[in-house]
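[1] Prediction below, plus the sequence it came from.
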Amino acid sequence: MSTPKNPGPRLPDRPVRPPTIAREVPATEVPATAVPSDTGSILERLKAAKPRATSTADDAEPGRGHTTSGTSAAPGGPAQPSGNTASGTPTPGTRDARSGIEGPDAGTAAGPGAGTTADGSGRGGRADSDAAHQVRQAAGRARAAAGASGRALTRGSSAMARSMGSWDPDLVRQAVVTACAVACILGSAAGVGAFGGPSIRDAAGGLFAPDATLLAPASSAFSIWSVIYVGLVAYTAFQWLPSQRTSERQRRLGWIVAASMLLNLAWILSAQSGRLALSLVVIMLLLFALLAAVRTMNNHPDESRLEGALVDTPLGLYLGWVLVAAAANSAALLTARGAELFGWDGATWAIVGIVVVLMSAAVVCSTDRGRLSVAAATSWGLLWIAVERLLGEPVAVDVALVAAFAIFLLLITAGSRRHRVDHAHRRWLRAQEDALREPVDLLDDDYQDSRY
């Protein structure tokens, strides 16, 4: 084989200039524009570039005056040895970036266990990650359970709505009236202190007692509640009769009576709790409900005497007594507030209250055939007001006289209405009989003979 004519460049037998020992130069002293030596090899430049890539993590930490690489080199220049050897062994007070282990000085400064900081933080991070994952799983299960519950409730409400739509409204009305009657009876028992609470007479600081106001009736007057409750029970039983189940009168009257019984219970509870203003509002609502019931009975008259005795009479007694009770409740509230309207004394206002009760009851008694039951219950209350003002305390003879005169006028009004209506009814019956009777021929021979 022949030798090529151009074997390539020849290396010099000895260096052009004597070698120099490189001193340790801090990274801050190396100029940014340092030019690499002509004698530097490619391998040395590669070694110089490797620590620059690994030292970026420690260079970002503030307050450190040393590098973690084994060597330091200027950009583009030859590798310069530093405090670390080429094998990466750390010097005292330095830390190896690859292993994360600090030297003795750093360990002394950080205290015992500083070398395990990275492992501890790693375990803490994993624990936090596991806890967050469990929380997310629990939240997902809760959302799924809530969605299932919502769907179940929706299906249940839809089924209930469909089931309620198929209920008989007349049966529902009868059941509601019965439940309200039971609640009203229990409330009346609570009103007399049967369940341990204060009675109505002792409630609100005794403002419902007979001697509290001039419009408070005697204690014996409250015995009418027994008659009213018996009548309400009789009405409740009567509306369960098959003939009354689909009656138009009961369909319109049942809900009103049920509301009145609930309002009666609410009045007892509010009076026992001493809330006079609330009790006055409730008893006024009760009064309006009973007035609506009387109007319904006038628009749909009773069809038999039994219905009149079991429906009209109890509700009339109920309304007549509530009129007196509303006046007594108003007097109790004004007395508790110490109100002095227009400078009038208590006797004057008591007379005004009696006149208002008389006019209201007279208007009601002037409807239909004359509501004698309303007149009877109102007169009962006014009678015991007159008795208490004559024989009890405080004594007010003028109030007693006005109450007695109001009883007379009320009974006359109701009786007169009943007489006029009954007389008109008898005339109508006589006219019907006359219309069916055969006419009399005055020219007939039999009629002429009958005259002699």
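    Yep, that arrived.

[2] from here on, contacts and neighbour counts on C-alpha atoms
    Will do.

[3] V322 touches L287, doesn't it?
    Yes: using Cα atoms under 8 Å, V322 is in contact with L287, at 6.4 Å.

[4] Remind me what the helix or strand harbouring L46 packs against, helices and strands.
    Using DSSP states H and E, L46 maps to helix 42-54. Packing partners of helix 42-54 (3 or more Cα pairs under 8 Å, 6 or more residues apart in numbering; DSSP states H and E): strand 71-73, strand 79-81.

[5] and the next element down the chain from it?
    Following helix 42-54 in sequence order, the next helix or strand is helix 56-59 (DSSP H and E).

[6] second one coming, line it up with the first:
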Amino acid sequence: MYSRVPLEFPRRVAVPKTTRVLDGTRRWANLLLAIAQGTLALAFIFGVWSRNAAGFRRDPPIVPAFYELAVWMVIAVGCIVYAFYQFGAARRADAVLRRVGSFTAAGFLGCCAWLLAAGIGRPAFAIPALCWTAACLFFAFMPLWKLRGVAPCFRWCVVAPISIYAGCLSVAISALAARNFRLVLGQPPGSVALLLSATLLILVVLRRSGGNLFFAATVAWGLIGIGVRNQFELKNRAAARIVWVSLIAFVAAAAWLAVRGNREDEYEDEDEILEG
């Protein structure tokens, strides 16, 4: 004789209303601000390229060549892809997206303010806005440093856009300092000192990120832009040589850190298997 035991089904955990509101606000803010940012970035890039380059040649040697701005097209598209990815209902409660989502939305807002201020020629507003954007994207970048077992879709839709954005802003902040504060150490010595200091700081961040290749490739792209401008536009051979040496050293360090990071992940996986 069989006894009837009632079947127990897993109960759906009720999500607090405050959490649902915050998730919805975060998802919508990222989506709308990413689209606005992309539109303003494209308008700004074509506006800059259409201007007279005479003023650009008066910038310090650490400012990259014009073509380096093309990375903003990649950033604009990448951020929109990220915004649509995180907007999906299935990823509403994703723990990583919750951690980075508020920072990315705040960063997109800061970038919109920066592009608007720069477009109308208001550096007093553009500089704080760019610093705000860099800080927000850095805090969004930090939770992605030690992620393991990431799905390819998540890697390309979340990790890649945020890492590229953080790398571009690392170069942009250095160029901003060179352009607006005119370097107490003078030019070109001040530019060279700032370049070397920025490269060392970026290497520290790269080490902490486990050799993030998206971040490293974007920084290398910026260094190439600085080298090209000094080599072919400014005809500053001495500064160009220093940039090329810095680029080679940076690429070698980035490759070493990437290999080291992969080996550490393999060792951690082996330890987990042994413990299991």
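    Perfect, thanks for sending it. Computed from a predicted model, the values in this text were never measured in an experiment.

[7] Quick one: the residues in structure 2 that the helix holding L46 of structure 1 pairs up with.
    Under TM-score structural alignment, helix 42-54 of structure 1 has no counterpart anywhere in structure 2.

[8] Now do the buried residues in that helix.
    Buried residues in helix 42-54 of structure 1, counted by 16 or more other Cα atoms under 10 Å: 45, 47-52.

[9] and if you look at stretch 65-82 of structure 2?
    Applying 16+ other Cα under 10 Å to stretch 65-82 of structure 2 flags 65-66, 68-69, 72, 75-82 as buried.

[10] Narrow those residues to those in helices?
    72, 75-82 (DSSP state H).

[11] Can you convert these into JSON lines and add a column each for distance to A193 of structure 2?
    What follows is those, written out as JSON lines (distance: Cα to Cα, whole Å):
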{"residue": "W72", "distance to A193 of structure 2": "26"}
{"residue": "I75", "distance to A193 of structure 2": "28"}
{"residue": "A76", "distance to A193 of structure 2": "31"}
{"residue": "V77", "distance to A193 of structure 2": "34"}
{"residue": "G78", "distance to A193 of structure 2": "32"}
{"residue": "C79", "distance to A193 of structure 2": "32"}
{"residue": "I80", "distance to A193 of structure 2": "36"}
{"residue": "V81", "distance to A193 of structure 2": "37"}
{"residue": "Y82", "distance to A193 of structure 2": "36"}
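
[12] ok, so of these, who is nearest R98 of structure 2?
    For those, the minimum distance to R98 of structure 2 (Cα to Cα) is 13.1 Å, reached by Y82.

[13] ok, the equivalent of the closest one over in structure 1 - contacts?
    Matched across to structure 1, Y82 of structure 2 falls on Y235, judged by TM-score structural alignment. With contacts defined as Cα atoms under 8 Å, 6 or more residues apart in numbering, Y235 of structure 1 is in contact with 310-311, 314.

[14] quick check, nearest of the residues you listed to I268 of structure 1?
    Nearest to I268 of structure 1 out of the contacts of Y235 of structure 1 is P314 (Cα to Cα; 19.3 Å).

[15] So what does that closest one match up with in structure 2?
    P314 of structure 1 maps onto P161 in structure 2, by TM-score structural alignment.

[16] what about its match, distance to C168 of structure 2?
    As judged by Cα to Cα, to the nearest Å, P161 of structure 2 and C168 of structure 2 stand 11 Å apart.

[17] next one: F66 of structure 2
    Taken as Cα to Cα, the span from F66 of structure 2 to C168 of structure 2 is 14 Å.

[18] Residues that sit against both of those two, list them.
    Contact criterion Cα under 8 Å, 6+ apart; residues shared by F66 of structure 2 and C168: none found.

[19] about what we covered before: tell me, what's touching V322 and L287 of structure 1 both at once?
    Both V322 of structure 1 and L287 lack any common contact, where contact means Cα under 8 Å, 6+ apart.

[20] thinking again about what came up before, which one of the helices and strands packed on helix 42-54 of structure 1 is the most hemmed in?
    Burial of these is given as mean neighbour count (mean count of other Cα atoms under 10 Å); strand 71-73 ranks first at a mean of 25.

[21] distance between that strand and the chain's centre?
    The gap between where strand 71-73 of structure 1 is centred and where its chain is centred comes out at 77 Å by Cα atoms, centre = their mean, to the nearest Å.

[22] could you say what helices and strands it packs with?
    On a contact count with 3+ Cα pairs under 8 Å, 6+ apart, strand 71-73 of structure 1 meets helix 42-54, strand 79-81.

[23] what's the helix or strand just after the last one aligned against in structure 2?
    Right, the one you point to is strand 79-81 of structure 1. Downstream of strand 79-81 of structure 1, the next assigned helix or strand under DSSP H and E is helix 104-110. Helix 104-110 of structure 1 lines up with nothing in structure 2 when matched by TM-score structural alignment.

[24] and what of stretch 284-291 of structure 1?
    Aligned using TM-score structural alignment, stretch 284-291 of structure 1 spans residues 131-138 in structure 2.

[25] Next, the mean deviation of the matching stretch compared to structure 1.
    By mean Cα distance after the TM-score superposition for structure 1, the fitted stretch 131-138 of structure 2 averages 1.4 Å away from its aligned residues in structure 1.

[26] Distance from the chain centre to that stretch, please.
    Distance of stretch 131-138 of structure 2 from the chain centroid (Cα atoms, centre = their mean) equals 9 Å.

[27] what's next to it, contact-wise?
    Stretch 131-138 of structure 2 has contacts (Cα under 8 Å, 6+ apart) with 103-104, 106-111, 162, 165-166, 169-170, 173.

[28] quick revisit: which of the contacts of Y235 of structure 1 sits closest to R201 of structure 1?
    Using Cα to Cα, P314 comes nearest to R201 of structure 1 of the contacts of Y235 of structure 1, at 23.9 Å.

[29] Tell me how many other residues surround that closest one.
    Using other Cα atoms under 10 Å, P314 of structure 1 has 22 other residues around it.

[30] Just give the closest residue to it, not the sequence neighbours.
    G231 (4.7 Å; Cα to Cα, 6 or more residues apart in numbering).

[31] same question, R27 of structure 2
    F87 (5.2 Å).

[32] where exactly do the strands run in the stretch 151-276 of structure 2?
    In the stretch 151-276 of structure 2, no strands are defined using DSSP state E, counting those that start in this stretch.
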